[in-house]
Each structure stands twice: as C-alpha cells, then as structure tokens.
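1. I would like the atomic coordinates for the input below:
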Amino acid sequence: MNRAPGLSVRLKLALSYAGFLMLAGALLLTAVWVFLLRDRPISSLVPRLDNVLRVFDPTNFGPSVFGTAAAVVLGFLLAFGLVGGWFLAGRMLAPLTRITDATRMAANGLLSHQIRMEGRNDEFRELADAFDGMLTRLAAHVAEQKRFAANASHELRTPLAITQALLDVADSDPDHERVQLIERLRIVNARAIALTEALLLLSRSDQRSFARERVDLSLLAEEAAETLLPLAEKHGIGLEVSCEAALAIGSPTLLLQLATNLVHNAIVHNLPERGSVWITTQSGPTSVALSVENTGEKLGPELVSTLVEPFQRGTERTRDGHAGVGLGLAIAESIARAHEGTLTLVPRSAGGLRVTVELPRAIGPQGVPRPMPSPGFGSK
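-> The predicted model follows:
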C-alpha cells in the first residue's frame, strides 16, 4: 500500500510527552497564580529575601512579571520534555524495532529466525512470543509442504516412467503381446488416477472448503464396512462392527472417506490369513469417536509415529498388490484435523494397530448434547 510520508512513531511520542508536560506545567502555574500569588505581596511569600526584593514594588508583582517567569518555565519544560520524551520513546519502542526486523527477515524467507525477547511479560513481549510461535508453525508447514511436494513428485513420476518404458518396449518390438501391454498400461494409469484423486482430496481437506452438517459416524462406519466387505472376505479378514449413534458436524463425503480409508487400511495391513478388524463408534459428553482396530504384525512406536506422514506405507506389513498410494492415513488425519478433531495411532500389544478418530460432538436441537454413553474403548 502506497502511503504519504509522515512523522515517525518515536517523534510523535516525544511530542506527545512534551505537550503533556507543558500542559501540566501551565495548569500548575495557573493554579499557583490564581490561588497563591494573585492577591498577596511576594515579600510575604519569601520573607528571607526581603532585602533583595525590596527594590521591587510588591504591588507591581502582577501578570506581566509572573507571565515572564511562567514563559521561562514552560520553555524549559518544552526542551526537557522533547529531549526526555525522545529517549524514553526510543527505549519503549526498542522491542518493536526487533519485531519489525524479524518481520522483514521472515518476508525474505528466513523463517528460522526467532525474536526471543527477554524480560518480564508486557504487550510487546506478548506480541513477540506470538510472532515467534507463528514463525515456528509457518516454518514447519513450509517444510511439510516441501517434503510433500517432493514425495508427490516422486510418486507421480513412477507410473509415468513405467508407462514410458512399456511404450518404448512396444515400439521396439512390434510382435509384443498388445493385450498384455494394454492391461499393464490400464493398471498403471489407474494407479496414477488414484494417486491424483488422493492428492486432490488431501488438498481439499487441508483447505477446509466444504459445507458442514450433522453426521452420524455410526452410519458412515457401517457403510464403509459394507462397501469393503468383499475385499475383506477375499483375503479372509473378519469384520466386526459395533456402533452406537455418534453425531458430529462436518462433511458426510469427507467423513465417509475417512472411515473408508481406516477400514481399508486395517484390511490390507493385516495378518496373511484369519485376520480380524473391529469397528466401533461411541459418544461422550463433548466428543464422539470412531475406532478401527486390526490384527497384524507387531509394530514399533517409531514406525507407528510415521504412518500418518504422506506416502508412508509401512511396507513390512503390506499385502502384496494392495500397497495403495501411501495417503490413506494422511488423508484421514487431514480430514480429522479439518473437523477440529484428532487421529491417534496406538500399536496393539498382540500385534496390529488401533486408530481412533475423535471429533467434537454435535449439539442437540435443544442446545445441549443428547444423553449418550461415555466413551470407553477396550483393548483387544
């Protein structure tokens, strides 16, 4: 924004200090004149200087003499106020200068710089601490976006490179089986499309650009289980659904995607045979929860902590042919965060994983939550 040049804040404060000091001095001198000196001879006020003041006629100690003295005093107050106000304003505004310098450095891309203002708490230090917190979150977000962009580029490059290799082989070998080539190209293309759609969904949930309405998580969990039942039966995975009404506020489409991702993840990351998946929903006084628990290999806390990162598949526990695009839990975590909720991953002691999504509970028609049982998921 283009603005006309103006006075600095420091100069404005100095002038304000000086003006206030002069006003106070003028009021004080006026009060002295009105209440003490107007009707009294000066010799009665300072008797020890009678011999000096006798040269003056007390009846002439009037407005002209007092006005001259008052002008001298006010001039001194003005000079003292300007000088003192200038130094005081500089001292008071020094923290603001540090904040301004940090802002310019952040605008130039240096997000690692911190103000770290010392001293006791006041308005400037609260501003500096808030700015440091903003820089920390912004730096983490930028680093995450760079890492995500690099991973996404790598993931998208893989199907494109495979497609190019298949086309090169077909071009160099006219007798190559075209039906097999077309089928392989179809599979690679489907994977690229799935990855692109997952990236778009992740971007949409991060931007929180969706309409909100009352949603029952139990219905979405049952729908996700019904949709994925054929996949579970194909791999010998047993699904157990135990859901009670759990009303939240959000996007039915995104929350259904969240439930589907969790159930799909529990199915494809399971035991080679006779695995199990447990799906439950419960509601508490202020929140509702969806929990998906599955059997599987034992997982270390270090691995579990990385599973919500984009493109982290946990390959040591992935079924062949069902690795996905590595965005299932990342999308679920993003959707939960966009609904002011949380996603928690806990490894099961017997092997496998338990994922719990907790969302704020929808307020009932009367302005209070509907009475429902308190949450209390049991470990299996």
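
2. rest of the way, CA atoms for contacts and neighbours
-> Noted.

3. The strand or helix carrying residue 92 - contacts with which helices or strands?
-> Secondary structure assigned from DSSP states H and E places residue 92 in helix 63-107. If contacts are counted by 3 or more Cα pairs under 8 Å, 6 or more residues apart in numbering; DSSP states H and E, helix 63-107 sits against helix 9-32, helix 123-172.

4. The structure of the following sequence is requested for comparison with the preceding one:
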Amino acid sequence: MTDPVRKPRRRGMSARWKLTLSYAGVVVVSGIGLLAAVALYLLRYVPDVAIIADRFVPNRSDLIRAFVPVAIVMMLVLLAIGLGGGWLIAGRMLAPLDRIGKAAQLAAQGSLSHRVALEGPRDEFRDLADVFDSMLEQLEAHIAEQQRFAANASHELRTPLAISQTMLEVARNDPDRDVDALIDRLHEVNARAIELTEALLMLSRAERRTFTREPIDLSLLTEESAETLLPLAERRGVAIDVGGDTANVLGSPALLQQLITNLVHNAIVHNLAEGGTVTVRTHVLPEAVALVVENTGEVLPAHRVATLAEPFQRGAERTRGDDHVGVGLGLAIVQRIAQAHDGSLVLTARESGGLNVTVWLPHPFPRPLA
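-> Model prediction:
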C-alpha cells in the first residue's frame, strides 16, 4: 500500500512579519492602556456640567472631544512606530537564523565546507550556530571517510576479481596448464574475496548499531578467542597470556567476540618471528571496563600508529604466502564495534616494540568513587 501523495502546504506568514505584528501589537495595546488610565483616573474628577466662571473652563465632554482626535493620531503614530521598529528589530534578531538557513541550504546541495561562523557574544543563536557548524564538520569528515572507504573497498574487491580473470585467461591460452595448481590458487583468491566481503558486512553492521544489548563477560570472550587462535599462535611461536578481572558489559556477544578475536589475531600476526608474546587483560574501573591487548614486535613510529585504525591500513608488510594476510579492516572493525558500544579505542606504541591496544567500554552499573 502506497502512501497518499501529500499536497504542498500553503506558505504562511513569515516569522519576521509575525514578530513585527507582535511588537506593534504590544506598543498599541500599551498606548491604549496608558490613554485609558488617563481617561479613567483623571477625567472622572472633571464634572460633566457647565462650569460657571470668569473665563471658559472645559468640562468632561469638552475634554473628551478635544482628547479623542489627538489620541487617535497618537495611536496611529504608535502603530507606525511599532510596525517600523518591529520590522527592524525582528530583522536584526532573525539575521542569525537566516545565516544558518543559508548554510543549511548549501549543505543540502552538497556543500559541507561552508560555516555559519556567527560573531558576537554567546547567546541562544550563537550556541545554535556553533552546534550547526560542529555538525557540518562531523558530516564533512564522515562523508570524506566514507568516500575514502568506498574507494579503498572498490579497489580491494576489484583486486581478487582481476587476479581470477587474469589466471583464467592465462590458463585458457596455456595448453600445458596445471589444473590442480590453478584450482588451488583460485580457491585462495576466492577465499580472500569472501573474507573481505564478510569484513565489510561486519563493519557495516557495527556502524548501523543493529544489535540487541545483553550482559556479557569480556573475560570469558577473551578466553574463547585465545583458545580459538591458539593453533595459529603455536605455529608462529607466539605465547598467549590471558587474565584479568571479571568484566561485565552490555553489548552484542557476537560483535564483542569479533572485536577481541581481531585484536588477538592482529597481535599474533604482527609479532616477532620467534619468541613473541601476546598479553590479554580485562580491568574493571568505577566508570568503565578496559580490555588491554599487548604484543611484542617491531618498534612502531607514532605517525604509523595513528593510521592503524583506518580502513585498509596494514600494520606491516606480509609475504605473498602468508595465510593470514588479512584485508586491512581488523582494527577498523574494532574501532567501529567499540564506538557502537559507546566506547573508544586507544593505540599506543610500546617503547620496546609492539603495540598496546586498549578498548574502553562503559560500565553497565557505574560505581561511585570511594
């Protein structure tokens, strides 16, 4: 069933005219009140009979006949002053809203670089303009990130498809092709494309926050992830040490499991060739829960650490034969999952080499400080 077509609403009176009429109405009503007070409290003391004296003394009727025309003229003057002054004051008061409206129109047309930049002392309009500018900055940064992500995703998805097409073309023109080797290579390329697609879906799910929150113990999830990745760690000669407090949080068990798995997997893969270690700890603080994953490895410069959570950024060069080359979305997914749970991701390079990764998540029941 389709929604009925909505008729365009007739444009009503502008806010400036409404304020102008309001100001004029206040001025006129105030003038009427003042004149009524004069009439009621002063004229009542003047008798409405002929006053016999040596010279002409007006009575109440004479004063009313003389007062009414002047009062009408004054009311017209007050009305003109109210309309003119109200129009100017309303225009001055609504000028910030007009600037914000023009900025909103530009934003609707796709121009997010424009800012209101309202001057003057802080008031309600200045606060509104500042909030609007902040929103535009966040939208501009988000769209730029999405465009960069889409370009990188397109490139990453196109790569395995192009490799498969090249291999098939070479195999078609090679009568002595090794079918088994071709199938193995195609299987490897296809598995990588599937892994990338699943990572993109996981990233999208985390960004949409389409999950149900339920109580979960992070310490149990860390033990499960470490047990799952233990064979990989043993093949690479990396020791995993898991421990810490019972850390209860509210969130999606599947997403949090993926978060921990990605962190432990990265810590194993980006490690020393021999004798590497991975330490996983959970800590409970009064206001937050911390998951800390630390690994040995090469010394990382600060500028490199700052980009590790960006999509399709890989922490180290890999060999072509690495079965766990990854797709460059591990830490990006971790960051999105943490943000979806109202948390944050902090990356710190270790002085002796390797990386310290801390995920902060809100405590489900904040405890008062002692």
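
5. and the helix holding residue 92 of the first structure, how far from the second structure on average?
-> When the second structure is superposed, helix 63-107 of the first structure averages 1.3 Å from its matched positions, counting by mean Cα distance after the TM-score superposition for the first structure.

6. Report the distance from that helix to the chain centre.
-> Between the centre of helix 63-107 of the first structure and the centre of its host chain there is 40 Å, according to Cα atoms, centre = their mean, to the nearest Å.

7. that older thread, dump the helices and strands packed on helix 63-107 of the first structure to TSV, plus mean neighbour count and distance to residue 343 of the first structure.
-> Formatted as TSV, the entries for those read as follows, by neighbours: other Cα atoms under 10 Å; distance: least, Cα to Cα, whole Å:
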stretch	mean neighbour count	distance to residue 343 of the first structure
helix 9-32	17	48
helix 123-172	14	18
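
8. Adding distance to residue 347 of the first structure, write these out as JSON lines.
-> Rendered in JSON lines, the data for those read as follows (distance: least, Cα to Cα, whole Å):
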{"stretch": "helix 9-32", "distance to residue 347 of the first structure": "58"}
{"stretch": "helix 123-172", "distance to residue 347 of the first structure": "25"}
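
9. looking at those helices, which is closest to residue 90 of the first structure?
-> Of all those, the one in closest proximity to residue 90 of the first structure, counting by Cα to Cα, is helix 9-32 (6.3 Å).

10. Which residue would you name as the spatial centre of the second structure?
-> Among the residues of the second structure, residue 138 comes closest to the average C-alpha position under Cα atoms, centre = their mean, at 6.1 Å.

11. separation between it and residue 331 of the second structure?
-> As defined by Cα to Cα, to the nearest Å, residue 138 of the second structure lies at a distance of 21 Å from residue 331 of the second structure.

12. ok, now residue 92 of the second structure?
-> Between residue 92 of the second structure and residue 331 of the second structure the distance, using Cα to Cα, works out to 50 Å.

13. Out of those two, name the residue with the larger neighbour count.
-> More crowded of residue 92 of the second structure and residue 331, by other Cα atoms under 10 Å: residue 331, with 25 against 12.

14. for the residue of the second structure positioned farthest from its centre, helix, strand, or coil?
-> No residue in the second structure sits farther from the centre than residue 54, which is 86.9 Å out by Cα atoms, centre = their mean. Under the three-state scheme (DSSP: H, G, I helix; E, B strand; the rest coil), residue 54 of the second structure adopts coil.

15. and the gap between it and residue 47 of the second structure?
-> Here the distance between residue 54 of the second structure and residue 47 of the second structure works out to 17 Å (Cα to Cα).

16. Then residue 148 of the second structure?
-> Residue 148 of the second structure sits at a distance of 89 Å from residue 47 of the second structure (criterion: Cα to Cα).

17. contacting residues around residue 285 of the first structure?
-> Taking Cα atoms under 8 Å, 6 or more residues apart in numbering as the criterion, residue 285 of the first structure is in contact with 361, 369, 371, 372, 374.
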